[in-house]
Structure formats: C-alpha cells, structure tokens
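Enquirer: sequence unknown, structure follows:
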C-alpha cells in the first residue's frame, strides 16, 4: 500500500472479489452507489461503517458479515444494511468480533476528536468505583481533581468517599445513570472511612459538568532528593499529543537537575496517542532512531499491502515540531501501573522492555495491545479522519467509528498481553491510606523510592482496604482506554491506541 492511500481499500477489494466471480455488473453497481445506497430507510451511516470495517478491521476475516464474498448482489447488500435502523446497534451487533472489548462508535465525530486533545465536558472529578464486600452496592473514591475545573472549587479531595448521588445509593444497576447520565449537575452523598469501615455522613458536594474543560496530562513533575539520589517523578494521566512539547520540557527540567532515576506514574493513565508513547519512551531511553520501538500488525488484507519497513516505528530524536528530544538515557525505569493503566501506557512498558529494565510496581494492567483509528465519512480519504479535511466529510453523516485495526509488537515481537502486564512488585492502592500524590510517603511512590535508594523503608506497606475496581470516571469519556496511532506513515492515518 502506498504511503498516501486515498481510496477506500475495502471497495477495491470488494470489487476485486466480485470480478473474480465474473460478476462485473455487481461490481459496477456497487461502485456507482457505494456512497449513496438507495434504500427504504437511510443507511448512509451503516454503509460507511460496513465499508470501513470490511477494509481495516483487525478481525475482518473472523466476522462473517464482513466477508468479501458475503453478498450475492447489490440488492442483497442494501437489504443487509436495512436490517438495523439504529447505526450504533448495527455497529455493535453486526460488525464486531465477539472478543473485541474496545472498538466503539460516536454519533458526533467533533466531540470524539476533541476528547483526543484532552477537551471534554466534565466537572473535573476523577474517581474510581469499587464494590462493598459481598454486595452489589457501589462506592466511589476520589483519585484526583483536574485543575481549574468545577470540582477544584469545591470541598472535595483525593481520598474522599461517596456512596450515593442525589440521595440514591449507588449499585451496579444504577451507577451509570446516576453518575454518567444526561444531567450535568448532581450531588454526591459523602461517606468516611473509620477503622476500615465506610460509613455515610451528612456531607454533600454538588458538582456541575462544564464544556471544553482541558486536562493537561502532566499532572505532577518534580525532582525528589532523597537517600542521596535525585529522582524524577512524573505523574502522566493521558497520552495527549497536544502536550508533547510540555512533556519534553519536563524531561528537560529533569535533565538539567541531574536526575539519575525516574518514577513514571501511569496508575490512572488509560492510554491515547501512540506517537506520544513513542516520544515519551525516547525521553526515557534515548534518541536511537535505528532502534525499533514498535512493529504494527494489521489484518491479512492490509498486511499483504505493506513492505516490512513500512510497519516499523523507531525511537525519536525530535518531537513533531522538530524540537530535539530531552532524553535521560536510562538503563532502568520504575513504572507505577495498575488495572486502570491501559493501551499506550502498556505500549511504553512493552516497547521499552527489550532495551532497559522496566520495574513495574502496582497491579496487573488492563491488557489492551491493539490500536485504533478514527474513521469518518470521507470516502476520498479512505474514510480516515484528517482535521485538515473537515470540509470533505459528508455533511449528512456526523458519525465516527473507532475500530481496532492492528496490534503493536515490541522489538522482540512480543504483543501477547491481553490479560495485562503483571507487576514485578505487587502493591495495590489502599483506600484507607491513599496518600497525597507526589509526596514521599504516598505508598506506591514510597515503594519505588525504597527500591531506588536501597533503603529499608520504615513505612508499613500492608494494604488494609484494597480496591475492588468496578470502573472509573475515565471509562465514561469518549476516549475511554483507547490507543490511537497518529503516526503519519505508512498510511498517512491518524491511529489511536
């Protein structure tokens, strides 16, 4: 496949399949009507979805309805599109592989693409959700608060507990509607922990979601001087390429300060840009532009169109703005990662593993090793979303799909971590002692520092109330735990992981 593919490959392959069947009339009919099929109901979105998934979907060959020989005639194809009037249901029930946990759709591509830039409608409260012991009742615990958000102006902080919304107790059946429903304003019913027991209080906190809140993923970057070491600590909460320059600046500060060790905190980082993951890894390891960071693997149809060199991405020596990478050139890195660490977070850990000693502190990660791309109804650009082609997107179709289209391997060819990456040092967050992020006595950071300095910590690392994670606030954003590849070659695609 050429670098600047601009036609929907699925169409060409579909037509090729038809030609092999000597059904040239069918091929011509599909070609003439591919963007505007005539049907009794409007199937513009369903048509866009099928064509895209038939071309790019990683499991295309495993989904019978996406087969190149699926339809006997054009009318048969249109009738299939008409079988489900709701595009979202069509996507989920007819086009997805049964084991696909991560592909999704959006009925508003602008809202989706803004979320990849860290912009969303939010009250700024980031929280986890856990289950009471032997119960379907749910409680929330505050992880952190986004600066300059509505929550930042309220009396609520990390470690606070809530058990209800608007006077209704949370459980597995209602927590989604109560916390992530249509209402922009809700009141949290607060609780407290005493002797490892959660007890409701009379306290309430009212929060309001506000449009266009931007979250800087660089939540904390500081130099810790302890035990005779200069340790860089970076809490990074999302791979957002709009902040790559600031990320590089943070490493410049580490380098100027003479940092010799690094603790990279990805405990709440669900993923994002593959390119940001590549740049971050280069800042940690080095600017070795001949060293393989990842090798992409696509479905059989796409894979056969590539040269091997087209599938490889190397470590970087500059950002996309041509700013030289500030690298620490480390041989060992300490990474805090948990069940909430996914996709691009795992990519950094896996991509660095062949080159340096990655010490994983925390719990087993999510296990998302596939990447996705944002697709919109722009046939002449292969339906790949390009912000410079907004005027070319079908104005009658605002839908986008974010299907998994490939899998990233590291330099050793390893990518089999669908069950998650297991920690070298197992330590769960303790709800009775979450600590202050960035402080020397925050348990997970304290454990990393003890490993770096070689000193026996006086701190007791016993976990009295481990989290039984149900979900988190980040899983109800548009981006969720998506990994998107925005590397421009070999397909000039914007891809996410």
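Expert: The structure has been received and is ready for your questions. All values reported here derive from a predicted model rather than from experimental measurement. Numbering: from 1, shown residues only.
Enquirer: C-alpha only now, for contacts and for neighbours.
Expert: Will do.
Enquirer: my guess is residue 289 meets residue 318, correct?
Expert: No - Residue 289 is beyond contact range of residue 318, at 9.8 Å (criterion: C-alpha atoms under 8 Å).
Enquirer: Those two: which is more packed in?
Expert: Neighbours per residue, other C-alpha atoms under 10 Å: of residue 289 and residue 318, the larger number sits with residue 318, 17 against 14.
Enquirer: how close does the closest residue to the more buried one other than its chain neighbours get to residue 442?
Expert: Take residue 318 and drop its neighbours on the chain: the residue closest to it by C-alpha to C-alpha, 6 or more residues apart in numbering is residue 324, 4.3 Å away. Taking C-alpha to C-alpha, to the nearest Å as the measure, residue 324 falls 33 Å from residue 442.
Enquirer: which of the two has more neighbours?
Expert: A side-by-side neighbour count of residue 324 and residue 442, using other C-alpha under 10 Å, places residue 442 first with 16 against 13.
Enquirer: about what we covered before: tell me if I'm right that the residue nearest to residue 318 and residue 286 touch.
Expert: No - counting by C-alpha under 8 Å, residue 324 stays clear of residue 286, with 11.4 Å between them.
Enquirer: intersection of neighbour lists for those two?
Expert: Jointly contacting residue 324 and residue 286 under the rule C-alpha atoms under 8 Å, 6 or more residues apart in numbering are residue 317.
Enquirer: Helices of the stretch 351-497 of the chain, residue ranges please.
Expert: Counting by DSSP state H, counting those that start in this stretch, the stretch 351-497 of the chain has helices at residues 443-453.
Enquirer: can you confirm residue 127 is in a helix?
Expert: No - according to DSSP: H, G, I helix; E, B strand; the rest coil, residue 127 belongs to no helix; its state is strand.
Enquirer: and the nearest residue to it once chain neighbours are set aside, which of the three is it?
Expert: In this structure, residue 127 finds its nearest non-sequential neighbour in residue 142, 4.4 Å apart by C-alpha to C-alpha, 6+ apart. At residue 142 the chain is in strand, as set by three-state DSSP.
Enquirer: Residue 245 sits in which helix or strand?
Expert: If you go by DSSP states H and E, residue 245 is part of helix 244-256.
Enquirer: just to revisit the earlier point, just confirm the residue nearest to residue 127 contacts residue 158, I think it does.
Expert: Yes - between residue 142 and residue 158 there is a contact under C-alpha under 8 Å: 4.8 Å.
Enquirer: Tell me which of those two has more neighbours.
Expert: Per other C-alpha under 10 Å, whichever of residue 142 and residue 158 has more neighbours is residue 142, with 21 against 17.
Enquirer: Second structure follows, compare the two:
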C-alpha cells in the first residue's frame, strides 16, 4: 500500500499497514537489531496485475501457482506463476503470507493479531502482518512488538482513542470499552480498573498490559456471565485470519485500509463473523492461502470460465505429466473441453479425453449406448463390419462380420466418410438411413437401419472347441465394463466344468475399461498360481497421496458380490490381439506374464500402460491420465504395445469363433506344434480405435 500521505509516521503506524520499515528511537533500534532489513513492496515483475476488483475473480491454488479466473468479464483464466502478489483494482493479495503464517505456531500468530485488535480494533493487512511475523522470527519479542503498536496507536489517537496523555485509569478503561466491549451494563467496576491501572503505575509497559488484559479476558471462556467477551475476541481473531492470512488482503488505498479494516472488526459480534465477512472485498471466501492446492470449491460451478479453471486445476492435481503442461489462453477456446484438450501433453498422451457424463455412465454402468450396434473398420476402399451386437438394429438388418457398407443414403463410402456420412453412420438420435451392403462374396443388397439404445454384450462369444484331442476354451471379450463380470464368470465356470486344456482369449477389439474386471479375468485364468501375488502396481505423479489400496492390487479371489471366482489354474494362455487391444486388456497380458506363459497371436497391441479415474464436473466426464501401471516384476512402460509371437492379420472373411478364422486357427496350430503357422498374405495396417476409459 502506498503511504505518501502518511510518510511522516512511517516509523510507527505505517509499519502496521505497509511494512515500510524503520525505527523511531535508539532503544527500538537496539531491541530489533537482530531483525532483518525492512521489506518493501514487491517489485513490478513480482506482481501480476488484473484490471477488475477482487470480488469479480476466483483464485484457485495449484501446485505450480494460482489460477485466476475472471467471473464477470471476458478475460477467462490466467495461471500465475513465480509471483509474490496479485494486484486488483481495489486490493493486493499477498501470496506469501499463507506459508509465512505457517512458519510460526497458531498461538504466536494469534498473539500478533491480538495487537491489531487491541490497539486499533481492526483486522490486520497481510503485508503488515507478514512484516511482524518476520520481525518476531528474527528475535523481536511480543512485548517489544506490542510497544511499537502502542506508539503507533497514539499517533492515530482520533481513530484508536489512545493518547500519550492518558492516565493509567483512562488507558485501562478504553481497553475495556473498545477492545473487550465492556460498556453500558457491562462497564468495569472501579476495582477492576484499579487492578490494571496499578500494574501500569508499577512500571508495566502499556503494550504488555494490553496483552495481559486480553489473556485474562480469555480465561473467562467458561464463565456464565463473561463468556461472551472471549467469544468476541476469538471471533475478531477468526475474521482477522480470514482477511489477512487466508485471503492475503491489503487495501490499495491507505485511508480506506484504515477505515475498512476497522469496520470489518467492528462488525464481529458474539454470534460469529458473518457480518464482518460480508464487508470483505472478496466474495471468494473459499480461497485459502494456507491450505493445500484443491479445486473442490470450483466443482459444479457451471460457468464456462470457472469450468475451464476447474479443468486446469484438475490437470495440475491429477495429471501424470502435470509439470509438462504448456499454458494456453483459455479465451481462445469456446468450451471447457476444448481448453482441456489444448493442455494435454500430446507427445505422450494419446488417450486422455472427455465425454458427456450421462453417456459414459450409461456405457460403463449398463453397457448402453446409442448406435446401430456394429463396429466398423476401413480396409482401403472397403468399410467392413468387424462384429455386430446381439439384439441390435444391425443384427435385425442381417449385417454380419466381414460385410462391406458400400453406400449410405445413396452416397459412396469408398473414401473416408464426410461429415454428413459420418453422422449417418454414427447417429446421435433415432434416425433411419439406408445402406448398400456387399456380403463376403460381394453380392449386393440394400438395408435400412434405425439407431436405438443398444446394450453391449461384453462377452460376445464363449465356446469349447476340440482340436487334436485337446479342449480349448474360446472367448471373445470386448469390454471391461461393470456388466461384464457375470458373463465372464459364467464363461470361466463353463470352461472349468469342461476341464479345458487351454484358453484362447480373444481381446482383439477390447479397448479397455475397468481395471478390476481385468484383474478378475487374469485371476480366473491363473487361479492358485497367483494367490496373494501382485497383479498391478499403479504409479501416480509426485504429488499423489493415494493409499496403498489404490496403488497396489493383488489378484482378486472374489467377485464384487463376494462370490469365490472360478479358477482354471492354467500354465499358459493364448491371447488374440490387435491394434485395438488396449489399456485394461494390456494389463491382463502384463499382469499374467510373471506367472505363466502368455502367447500373443495377431498384431501389436495399442501401447497404453496408463490409466485414469473418471472425474465429473458440470455433466462432463473428464479422463486425464493419472498413473502408469507395472506388473509384479516391475515391468511397464509398454508404449509401443506388446508384439505378438505369431503375427497374423485379422480375417474378416470368417466369423469369430470359426476354427478357420486366421487368428484362432494360428492359436490352435501353435498349441499343437509349439510354433507359428507359415504366414499367408500381407498384414493389414489396422487403425487404432478411439481411446477407451481404462480404469476406475
């Protein structure tokens, strides 16, 4: 705070407001000889300036600084780093006071605040309080500091009521009246006044006496008659802590700072600080310079500027690569999700994403999504069907694996779909479109489909195959969602009852999902081989305080309903893979590898050794990469995916589960010959599927 009008009293009162420094007498200089050089206002390059008043902004602490959000204008949010203060039109926020206040005890801090209350009946400004904390830490005693406050108070006699000409009795009476609220029917008795006046006459300094009177008043906290006095004092300390320490506030205008800080203290009453809080120049009272960075206060404030701030703070707190985020102006992005995406570390992160919360909850909770119920793959000029969900519009229309969608609504699909075609292929509402379809023999037909809510079948197929006298369990597992647990257990139970010799787990189209489902699958395959063994360890960023339950997962022995999981106890497993085998599916491969032979047939997996937990805000689900996973042997970081032992292209000319289908056939061949079959044809380069949520 600038003190041009008050420069003559800088050695005294201004110390209490602006920390401008200086001493008024030789004795004071001797007392504070050990104190550091007086601090000054932050240099211009140490202050971030904003054009509006404090109450039009939100400030959110993050580990790298603060996010300041304009909630009244068009400035969006700005990340403030390496600054000592934030300057607004009406106040300055001291960003260092929170940590500085923590460097002394609560009792010591409150004793300093008591001096502001006792001599000025006001809340302290953050800069002045910071100065006196430093003086105290440098060796000045509370009694010495109290003497400074007394001499400053008599300079401002008109405001404080103190003067150098006061008798001991008058000095005591003004403390009772102005500080302790003892007036009217509560006016102190002559005996009470005499007791304290005699202390002054015996040589007690006036600063020391005030501290003694406040301590005595607080001793009546349990008294039926006088308990209201310490309550008022404590409420004034509470308001002072909020203003100066939690909020870090200083009024820009010195005179306003004097009158307003007194008004705030005067508004405190025995019931609390509500009226005082209402007078503070900030309405962002959840902001607290003493608390650890947290964005909880921003949750569900569904204003775009605040949502963007929440997204930025969320990444700072949870993101695995939070240190590598490059700041971008959020005003350049029209939506919070676009801003979120702009902050991602693209060189490492192909997977973080957002989605409407209702859609993602429906998908993971019940497997429901709005679609035709097919999965497609482009192979050159052909847009082919990978599989069809049972009971879906696609199944009702007779679509089958391997067939080609040649046209939609009379327009060719030989090239990558344009926006209109894409909307017809993946509609968001109940629309009917026509398709020209070529079967695997290239015979043409025309069908129509109306999109509807489709329930996923996470276990698309499970059967027992017999080859060369051996029994094989074969399972197409497509989605790690909550509804997968029951059919997975049913399939594994069927395989156990059939006493299969080998399992062929088809994960070629499984993009991931809940990690606990992956754990259950792996446990059912390995059985007693992995009892009490580690399935996966999760490595978070260096700020994480995640509990062991969230960082180390042993192989599960029981389902979510507390039922014992069936165990196959197999020494090996065949896994059919592709570029869409991702995330939780890769965790199955990696988690089992230290304990049994895992034979991959197909193509490289997608390479996602990372996971996240869904975080919701304003009806949007955010998935920011939070951790990487390693197995019991410490192996992880498979960013290039897992390479198959047998490289085999996807065979869309045969149904899944058909022993003639190339990948299944290769697994059967390997089981019999301990070698891969001779390669046939060229390997198609399959595009990676859209990233899927990996873990909860």
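Expert: Happy to help now that I have it. What you see is a predicted model; the values in this text were computed from it and never measured.
Enquirer: TM-score for this pair?
Expert: The TM-score (TM-score structural alignment, normalised by the length of the first structure) is 0.76; 418 aligned residues with a C-alpha RMSD of 3.1 Å.
Enquirer: Could you report the separation of residue 194 of the first structure from residue 255 of the first structure?
Expert: In terms of C-alpha to C-alpha, residue 194 of the first structure sits 43 Å off from residue 255 of the first structure.
Enquirer: Look at these two and report which has more neighbours.
Expert: residue 255 (17 against 9).
Enquirer: what residue of the second structure takes the place of the more buried one?
Expert: Aligned by TM-score structural alignment, residue 255 of the first structure pairs with residue 496 of the second structure.
Enquirer: now swap in residue 167 of the first structure and tell me
Expert: Under the alignment (TM-score structural alignment), residue 167 of the first structure maps onto residue 410 of the second structure.
Enquirer: Also residue 328 of the first structure?
Expert: Under the alignment by TM-score structural alignment, residue 328 of the first structure pairs with residue 568 in the second structure.
Enquirer: tell me the contacts of that match?
Expert: Neighbours of residue 568 of the second structure in contact, by C-alpha under 8 Å, 6+ apart: 492, 495, 496, 524, 525, 526, 527.
Enquirer: Excluding chain neighbours, give the residue nearest to residue 568 of the second structure in space.
Expert: Leaving aside its chain neighbours, residue 568 of the second structure sits nearest to residue 525 (5.2 Å; criterion: C-alpha to C-alpha, 6+ apart).
Enquirer: That neighbour contacts residue 565, doesn't it?
Expert: No - Residue 525 of the second structure is beyond contact range of residue 565, at 10.1 Å (criterion: C-alpha under 8 Å).
Enquirer: which of the two has more neighbours?
Expert: Neighbour totals were compared for residue 525 of the second structure and residue 565, and residue 525 leads with 26 against 19 (other C-alpha under 10 Å).
Enquirer: any idea how far the counterpart of the more buried one in the first structure lies from residue 37 of the first structure?
Expert: Aligned counterpart of residue 525 of the second structure in the first structure: residue 284 (TM-score structural alignment). According to C-alpha to C-alpha, residue 284 of the first structure and residue 37 of the first structure sit 51 Å apart.
Enquirer: next one: residue 482 of the first structure
Expert: Taking C-alpha to C-alpha, one finds residue 482 of the first structure at 31 Å from residue 37 of the first structure.
Enquirer: Between these two, point out the one with more neighbours.
Expert: A count of neighbours by other C-alpha under 10 Å puts residue 482 above the other of residue 482 of the first structure and residue 37, at 29 against 19.
Enquirer: residues contacting that one?
Expert: 102, 270, 271, 272, 343, 371, 372, 496, 497.
Enquirer: can you redo those as TSV with distance to residue 462 of the first structure and neighbour count?
Expert: Listed next are those as TSV, based on distance: C-alpha to C-alpha, whole Å; neighbours: other C-alpha atoms under 10 Å:
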residue	distance to residue 462 of the first structure	neighbour count
102	34	17
270	26	29
271	29	31
272	33	34
343	29	32
371	37	31
372	39	30
496	38	30
497	34	34
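Enquirer: Among those residues, which ones are in strands?
Expert: 371, 372, 496 (DSSP state E).
Enquirer: on that earlier part again, would CSV of the contacts of residue 568 of the second structure with distance to residue 437 of the second structure be doable?
Expert: Below are these laid out as CSV (distance: C-alpha to C-alpha, whole Å):
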residue, distance to residue 437 of the second structure
492, 36
495, 37
496, 40
524, 40
525, 39
526, 43
527, 45
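Enquirer: From these, pick the one nearest residue 485 of the second structure.
Expert: Lowest distance from residue 485 of the second structure to these (C-alpha to C-alpha) belongs to residue 492, with 10.6 Å.
Enquirer: Tally up the residues packed near that closest one, please.
Expert: Residue 492 of the second structure has 23 nearby residues by other C-alpha under 10 Å.
Enquirer: That one and residue 566 touch, don't they?
Expert: Yes - using C-alpha under 8 Å as the test, residue 492 of the second structure is close enough to residue 566 to be in contact (6.5 Å).
Enquirer: Please identify the residue in the second structure that aligns with the residue nearest to residue 127 of the first structure.
Expert: Checking TM-score structural alignment: residue 142 of the first structure goes with residue 385.
Enquirer: How about residue 266 of the first structure?
Expert: Alignment note: residue 266 of the first structure maps to residue 507 in the second structure; criterion TM-score structural alignment.
Enquirer: now the residue nearest to residue 568 of the second structure: how far from residue 553 of the second structure?
Expert: In terms of C-alpha to C-alpha, residue 525 of the second structure sits 17 Å off from residue 553 of the second structure.
Enquirer: if we can go back for a sec, so where does the residue nearest to residue 568 of the second structure fall, helix or strand?
Expert: Going by DSSP H and E, residue 525 of the second structure is part of helix 515-526.
Enquirer: Helix or strand: which one has residue 573 of the second structure?
Expert: strand 572-577.
Enquirer: re the thing from before, list the residues that contact both of residue 492 and residue 566 of the second structure?
Expert: With C-alpha under 8 Å, 6+ apart, residue 492 of the second structure and residue 566 have common neighbours residue 524.
Enquirer: For residue 111 of the second structure, see how far away residue 212 of the second structure is.
Expert: Going from residue 212 of the second structure to residue 111 of the second structure by C-alpha to C-alpha gives 11 Å.
Enquirer: Between these two, tell me which one has more neighbours.
Expert: Set side by side, residue 212 of the second structure and residue 111 show more neighbours around residue 111, with 18 against 13, by other C-alpha under 10 Å.
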